[in-house]
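**Student:** Turn this into a structure:
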Amino acid sequence: MESIQQRIKNVREENHLSLAAFAKSLELPESVYSQIEMGLLIPSYSLMMTISSIYAVSVQWLYDGINKELPDGNTGLSPALIGKILKFRDDRDWKQFHNPKDLAISISLEAAELLECFQWSSSDTQVVEKKQAMREELADVLIYCVMMADALHADITSLVLEKLHKNGTKYKVEQAYGNSKKYSELEQ
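**Tutor:** Purely as a prediction, here's the structure:
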């Protein structure tokens, strides 16, 4: 099976670029890129996002060789936004603390803070008054989700598309339309 490094090299070769030209397009020193291609360095998620953005291949394919083509349309967070999130983290040297367990806890805590915006709310007026707080907590959840995807070396767009497909088989439109039941209850 092809390695990540081999797939990246294939992207370079398919675009008829020298090692130096490809490294320059990624804003990497040639020596660093050379070490990646030789398998001496593991490419970061942000580098994979950059390759995906510039050369129109999916991050998921770079990681695991599945689904090379990018999905049609704007179906995910932009590589630039993901890059900003990861740069914010890296500028503070926080990646060392971002293991899947702690990121899952952080996602859950931020989701609980979002839920807190609705605590003791009995009217739409009260909810509207807390809209800014809701937006901020939702942003925190999304930021931690991006960091979790990075820790798992997972492409967010591919994850969401795969899950939507899986849910589509569980929740057929003709059974689930306008119905809040769980899929196991719909089949009855």
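**Student:** rest of the way, CA atoms for contacts and neighbours
**Tutor:** Noted.
**Student:** Contacts for the helix ranked longest in the chain, please.
**Tutor:** If you go by DSSP state H, the chain has its longest helix at helix 131-151. Outside helix 131-151, the residues within contact range by CA atoms under 8 Å, 6 or more residues apart in numbering are 45, 82, 85-86, 98-100, 103-104, 106-107, 110-111, 113-114, 117, 155-156.
**Student:** Just the buried residues of those.
**Tutor:** Buried members of the contacts of helix 131-151, scored by 16 or more other CA atoms under 10 Å, are 45, 82, 85-86, 98, 103-104, 106-107, 110-111, 113-114, 117, 155-156.
**Student:** can you name the two of those that are farthest apart?
**Tutor:** Using CA to CA, the two most remote members of these are 45 and 117, lying 32.8 Å apart.
**Student:** quick revisit: tell me which residues of the longest helix of the chain come out buried.
**Tutor:** Those would be 133-134, 137-138, 140-151, for helix 131-151 by 16+ other CA under 10 Å.
**Student:** Also this sequence, please, to line up against the first:
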Amino acid sequence: MAEKLGLEEEAYQRIIGAPSSEFLEQLCTTFGVSRTYLEEGSGHLFTERPLPIANILAFRDARNWKQFHTPKDLAISLCLESSELLECFQWSGEDVHVGEKQKQMEEELADILIYSVLFADSIGVDIPTIIEKKLRKNAEKYDVKKAYGSAKKYTEL
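**Tutor:** Below is the predicted model:
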């Protein structure tokens, strides 16, 4: 961390013991860490955590699997992995036993996200762009004043 902040290790150790506001700001900016989390220990640790898209595509390419990754097959794989996530909840009697199933849920969610990246690549779309477009569209459908605290579909609000 010290090196990435442009500090010698000794200086970093001194500063970290009693960090100044400027140092905290530099830490947050450099590593994308939430200031609230650092100061209060609440909220999200990171302000932004980009998907490791390049790593996912490099993993695929190193194995020459792109040839098998058609949109149809990736859509099928997404559904299968989503079904495996649902298995975590089957016969549970409750919504979730988080402690018991956390590791399995994480692995299935990772598979879903990996296949989502591969699917986006196969149809030639940029994930941040399509998410932003969808969020704007949903914001129009689900006005905060009408949708706040409601699980109703936009057609019922």
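**Student:** just to revisit the earlier point, after superposition, how close is the longest helix of the first structure to the second structure?
**Tutor:** Following the fit onto the second structure, the mean deviation recorded for helix 131-151 of the first structure is 0.3 Å by mean CA distance after the TM-score superposition for the first structure.
**Student:** So which elements touch the next helix or strand after that helix?
**Tutor:** Next along the chain after helix 131-151 of the first structure, taking DSSP states H and E as the criterion, comes helix 156-170. Contacts defined by 3 or more CA pairs under 8 Å, 6 or more residues apart in numbering; DSSP states H and E place helix 156-170 of the first structure against no helix or strand at all.
**Student:** What residues in the second structure pair up with helix 156-170 of the first structure?
**Tutor:** Under the alignment (TM-score structural alignment), helix 156-170 of the first structure falls on residues 127-141 in the second structure.
**Student:** what about residue 9 of the first structure, how many residues close to it?
**Tutor:** Here the count is done by other CA atoms under 10 Å, and residue 9 of the first structure has 19 residues near it.
**Student:** distance of it from residue 127 of the first structure?
**Tutor:** Between residue 9 of the first structure and residue 127 of the first structure the distance is 52 Å, computed by CA to CA, to the nearest Å.
**Student:** again, but for residue 157 of the first structure
**Tutor:** Counting by CA to CA - residue 157 of the first structure and residue 127 of the first structure are separated by 30 Å.
**Student:** center of the first structure, which residue is that?
**Tutor:** residue 156 (2.9 Å; CA atoms, centre = their mean).
**Student:** how near is the residue nearest to that residue when sequence neighbours are not counted to residue 175 of the first structure?
**Tutor:** In space, and not counting its chain neighbours, residue 156 of the first structure is closest to residue 149: 6.5 Å by CA to CA, 6 or more residues apart in numbering. Per CA to CA, residue 149 of the first structure is found 32 Å from residue 175 of the first structure.
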